[in-house]
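Colleague: sharing a model that was predicted from the sequence below.
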Amino acid sequence: MREVETMTGMVIRVSPVGEMDKRLVILTRERGKITAFARGSRRPGSPLMAVSRPFAFGQFSLYEGRDSYTLRSAEIINYFDALSLDMEGTCYGSYFLELADYYARENMDGTGLLKLLYQSIRALLKPALKNQLVQRVFELKAMVLNGEYTEKPPCPVSDSAGYTWEYVIASPAEHLYTFTLTEPVLEEFSRCVEINKKRYVDRDFHSLEILQTMTGGKVLK
């Protein structure tokens, strides 16, 4: 009998397989990015139906195979259901999942990226925080975790924008979303993050293209 492994993680990508199954990509604390098949999860009444969807965060019980895992069960702590009521917030969250998928690797310690992803999606649900600020903080911190950043902003900025850059680099995920910025400072900070991203990130993201359309081009890609 195969041994069951339990991992803490979040579903970051889902695709249908055959008539009744789903292929999940899960960012886990213990093993980084893994692929798991949820057998029968598209069948009405399947206990795996609800847990096999993007943003589901919790404990996943899995059987390990040669190239992938098979999902046995899951205890979900947070589905982030409130995000589905906000189309723009859902698009931002989907982009965060895409960027996490881009940076995550198999058999790595996924603790830092998983914490960042979880806290960032929570931040999208806070009315006091602008989605653009959450996006830029998430992007910069994801690049920091991958070692793709400069200690100082990559272009001349005000003291406030410079301090914001340094604060995001130095702070743990739990303390990232404890501030707001004025519009001019947010624009400066966003410009710096975009410069850094163009320097290191070599792909486009579907969710950002949708956001471009929704916001009339206000979201930078």
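Modeller: Right, received. Where do you want to start?
Colleague: please count neighbours and contacts with C-alpha atoms only from this point.
Modeller: Noted.
Colleague: which residue is the nearest non-sequential neighbour of L129?
Modeller: Nearest residue to L129 in three dimensions, chain neighbours excluded: T180, at 6.5 Å (C-alpha to C-alpha, 6 or more residues apart in numbering).
Colleague: pull the residues that contact the longest strand seen in the chain.
Modeller: Longest strand in the chain, counting residues (DSSP state E): strand 4-17. The contact list for strand 4-17 (C-alpha atoms under 8 Å, 6 or more residues apart in numbering) reads 22-30, 52-64, 97-98, 100-101, 114.
Colleague: one more to weigh against that first structure:
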Amino acid sequence: MYTDTEGIIFKQIKTVNGRRMILLFSKKYGKISAGTGISEKGRGKSALAMRPFTYGKYELYKNRDSYNINGAEVIRSYYRIGEDVEKYMAASYVMEFTEQLLSENDPMPELFVLLTDFFEVIEARKKRYETLVLAYQLKALKACGHMPCVDSCVLCGAKDGLVGFHVKEGGLICEKCASALNHNDALIYDVNFGIVDILRYFLRNPLQRLEKLALDEKVEERLSRILKSYIEYHLDIRNLKSEGFVLF
């Protein structure tokens, strides 16, 4: 069956006879593996669509067990991401994180749009990419149904007096519940109203409105530790290859 889909390439692996295996985040089919003979080093329009940080349209041949990319064209190239090393590594980290979030053949159109929005915003941003990455991660968790509870105490439902984040329980906890817990638990973090407000602000606003927002570095570092612990505990996403080159 011949079909097409909008997509973003996660990575490429060279195989035999000049062919490649492509890991593609497609809007229509989700994360898929597809073979192709198209090289990103070529000069045709299909080659341009095989390059990193490109939002393209891909012509597929789909049979029962596999996909093949027969042709491609660029919808939008975010080539300026590659002109700044820190920006490139931040975007690479987000791509790797997104890949790990997705299951094969499970369409996630909301997350797909979020990723293209991220590319738009980070390409235009001049510095301090960490805040944008944290906002993306939180929004990506929500899009995939793994959002921590940030509106009320995850244990009793109280909306006031939120003083901690309980990684194992999956969200904020109030002062009363926190006082009854083991404070030696490494997966319970103290938070203040500032971090609570930041989490909610990230969720209420599109990435485009966060383009110029940069958090205080100490707040950024603490929020990063909380999200990293939550993601490792609940999703078992850890030790990303690009993690050592970026951010926190």
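Modeller: Sure thing, it's come through. Small disclaimer: the values here were computed from a predicted structure and weren't measured.
Colleague: restricted to strands, list the contacts of strand 4-17 of the first structure.
Modeller: 22-28, 57-64.
Colleague: and which of the residues you listed is nearest to K197 of the first structure?
Modeller: K197 of the first structure lies nearest to L27 out of those, by C-alpha to C-alpha, at 21.6 Å.
Colleague: count the residues that sit near that closest one.
Modeller: L27 of the first structure: 31 surrounding residues under other C-alpha atoms under 10 Å.
Colleague: could you do D65 of the second structure as well?
Modeller: Using other C-alpha under 10 Å, D65 of the second structure has 5 other residues around it.
Colleague: corresponding residue for it in the first structure?
Modeller: Matched by TM-score structural alignment, D65 of the second structure corresponds to D67 in the first structure.
Colleague: shouldn't its match be within a helix?
Modeller: No: D67 of the first structure is assigned coil when assessed by DSSP: H, G, I helix; E, B strand; the rest coil, not a helix.
Colleague: counting neighbours, what do you get for S103 of the second structure?
Modeller: For S103 of the second structure, using other C-alpha under 10 Å, the count is 12.
Colleague: ok, now which ones touch the corresponding residue of the first structure for it?
Modeller: Under the alignment by TM-score structural alignment, S103 of the second structure pairs with R105 in the first structure. Residues near R105 of the first structure by C-alpha under 8 Å, 6+ apart: G32, K33.
Colleague: one step back: tell me the secondary structure for the residue nearest to L129 of the first structure?
Modeller: Looking at T180 of the first structure with three-state DSSP, the answer is coil.
Colleague: quick one: the spatially most central residue of the second structure and A140 of the second structure, what's the gap?
Modeller: Centroid-nearest residue in the second structure: T98, 3.9 Å away (criterion: C-alpha atoms, centre = their mean). For T98 of the second structure, the distance to A140 of the second structure (C-alpha to C-alpha, to the nearest Å) stands at 8 Å.
Colleague: compared with the first structure, how much does the helix ranked longest in the second structure deviate?
Modeller: When the second structure is parsed with DSSP state H, its longest helix is helix 217-235. Taken over the aligned residues, the distance from helix 217-235 of the second structure to the first structure averages 2.9 Å (mean C-alpha distance after the TM-score superposition for the first structure).
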